[in-house]
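Visitor: Model the structure of this input:
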Amino acid sequence: MKTKTYSYVVTAFGAAIIAVLAQMTIPLPLIPITGQTLAIGLIVTILGKKNGTLAVLLYILLGAIGLPVFSGFSGGLAVIVGPTGGYIIGFLVQAYLMGLYMDKFGVNYTHSIIANLIGMVITLTFGTTWLKIVGDLSWTAAFMGGVYPFIIVGIIKAVAAAWIGVIVRNRLESAQLLNQLA
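Guide: Coordinates of the predicted model:
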């Protein structure tokens, strides 16, 4: 049985998971390493394109209105237009395109890892481009501060999100809990 209420609750739960994992932060000079991309990879792998993307959108909207859901318990439009704003906007594109990829090729370990790696590249591209513009940096400086420190950890998070996400998704499907999403 599909219900909109169930979809709303699952979507809100997804946004909450992103907000919680966003607080896992390793500070770096320009952009911190956070658990946000891990959370987004997990949520999209588990919930799929529609509900995963809606969870990310809800997360961004909650942060935009000032709730402290972004890394470091920050929130507000100033964060979105600040140096990390491109990453935050990139999360939405990441979620949608990851979901689109998995809709087309399926949700198994291989395709989930590929989708999560694609998501990492998308977020880093949006984030670094925005960092260059807002920070008035050269492309080299933007790359060194906005991509280089995140490559290895991004790959690790992509593989972890895919691995855990597929396990959780398979268990939710076995319990017939995902087929209730509207």
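Visitor: C-alpha from now on. contacts and neighbour counts both.
Guide: Noted.
Visitor: What separation do you get for the spatially most central residue of the chain and Gly76?
Guide: The residue at the geometric middle of the chain, judged as the C-alpha nearest the mean C-alpha position with CA atoms, centre = their mean, is Ile40 (2.8 Å). Computed as CA to CA, to the nearest Å, the Ile40 to Gly76 distance reads 20 Å.
Visitor: and if you look at Pro68?
Guide: Taking CA to CA as the measure, Pro68 and Gly76 are separated by 8 Å.
Visitor: Setting aside sequence neighbours, what's the nearest residue to Ala160?
Guide: Ranked by CA to CA, 6 or more residues apart in numbering and with sequence neighbours excluded, the top spatial neighbour of Ala160 is Leu38, at 7.5 Å.
Visitor: Here is the second sequence; please produce its structure so I can put it next to the first one:
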Amino acid sequence: MLQSHNRLKMWIISALFAAIIGILAQVTIPLPLVPITGQTLAVGLAATILGSRYGTLSVILYGLIGAIGIPVFSAMSGGIGVIVGPTGGFIVGFIPAAFLTGLYLEKTSFTVINAMIANTIGMLVTLMFGTVWLKFAVDTTWTGAFASGFLPFIVVGLIKAFLASWVGITVYKRLVSAKLLSTPHQVSS
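Guide: Sure, this is the predicted structure:
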């Protein structure tokens, strides 16, 4: 019974994080091909706080909600066209990024330093997926894709990785100490 209760609670929290990702996606700094958004910060927060399983679940829910047309992607957009468009690779890349970020923390420890390493890995994974996708979606060169989909986001990505790490670990520790969140090792599928 307790196991079932914990799992339901984590599913609900994952759904809340999917909503948080959608809300932070609306914080946008427009650039020519790919805007800077709050999505990656929210993905980092979800993975840092919820771990690999439930952080990834929140990202998958976010992607599915957007894919069916609910305007949760940046600039209040939604639909499968966004997923297959130039920025779709970043959205798809959020899934392995969240999983790897959470997994790194679960395999090491939930500290700000480990979270910074994990979120930096997650940022790089997202940028790699986005850059490869962008290259084929707009039929550009590798240099053009790298210049548009990777380079402009490194410094901002590191800042967001730090914020996700610091805020995420602080919130994670407080939620665990208040018994509002189970550690990843206490919740099984």
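Visitor: Give the aligned equivalent of the residue nearest to Ala160 of the first structure in the second structure.
Guide: When the second structure is aligned by TM-score structural alignment, Leu38 of the first structure is paired with Leu41.
Visitor: quick one: contacts for that match?
Guide: Neighbouring residues of Leu41 of the second structure by CA atoms under 8 Å, 6 or more residues apart in numbering: Leu24, Lys160, Ala161, Leu163, Ala164.
Visitor: which pair in those residues spans the largest distance?
Guide: For these, the farthest-apart pair by CA to CA is Leu24 and Ala161; their separation is 14.6 Å.
Visitor: the more surrounded of those two?
Guide: Between Leu24 of the second structure and Ala161, Ala161 has the larger neighbour count (other CA atoms under 10 Å), namely 27 against 19.
Visitor: What about the counterpart of Ser58 of the second structure in the first structure, how many residues nearby?
Guide: The criterion is TM-score structural alignment: under it, Ser58 of the second structure has Ala55 as its aligned partner in the first structure. In terms of burial, Ala55 of the first structure registers 29 neighbours under the definition other CA under 10 Å.
Visitor: my read: Ala55 of the first structure touches Ile17, true?
Guide: No. Taking CA atoms under 8 Å as the contact criterion, Ala55 of the first structure and Ile17 are not neighbours in contact, 9.3 Å apart.
Visitor: Do a quick rundown of the helices in the first structure.
Guide: Chain-ordered helices for the first structure, with DSSP state H as the definition, fall at 4-21, 36-64, 77-81, 85-105, 109-135, 139-146, 151-174.
Visitor: Quick one: closest of these to Pro27 of the first structure.
Guide: Ranking the helices of the first structure by their distance to Pro27 of the first structure (criterion: CA to CA) puts helix 139-146 first, at 11.9 Å.
Visitor: corresponding residues in the second structure for the closest one?
Guide: In the comparison with the second structure, helix 139-146 of the first structure aligns to the range 142-149 (TM-score structural alignment).
Visitor: do you know how far the closest residue to Val134 of the first structure other than its chain neighbours is from Ile31 of the first structure?
Guide: Here the nearest residue to Val134 of the first structure in space, its sequence neighbours aside, is Pro83; by CA to CA, 6+ apart that works out to 6.0 Å. Relative to Ile31 of the first structure, Pro83 of the first structure is positioned 8 Å away (criterion: CA to CA).
Visitor: of those two, who's got more company?
Guide: The residue with more neighbours, out of Pro83 of the first structure and Ile31, is Pro83; 22 against 19, by other CA under 10 Å.
Visitor: What's the separation between the aligned partner of that one in the second structure and Pro96 of the second structure?
Guide: Alignment note (TM-score structural alignment): Pro83 of the first structure maps to Pro86 of the second structure. With distances defined as CA to CA, the gap from Pro86 of the second structure to Pro96 of the second structure amounts to 18 Å.
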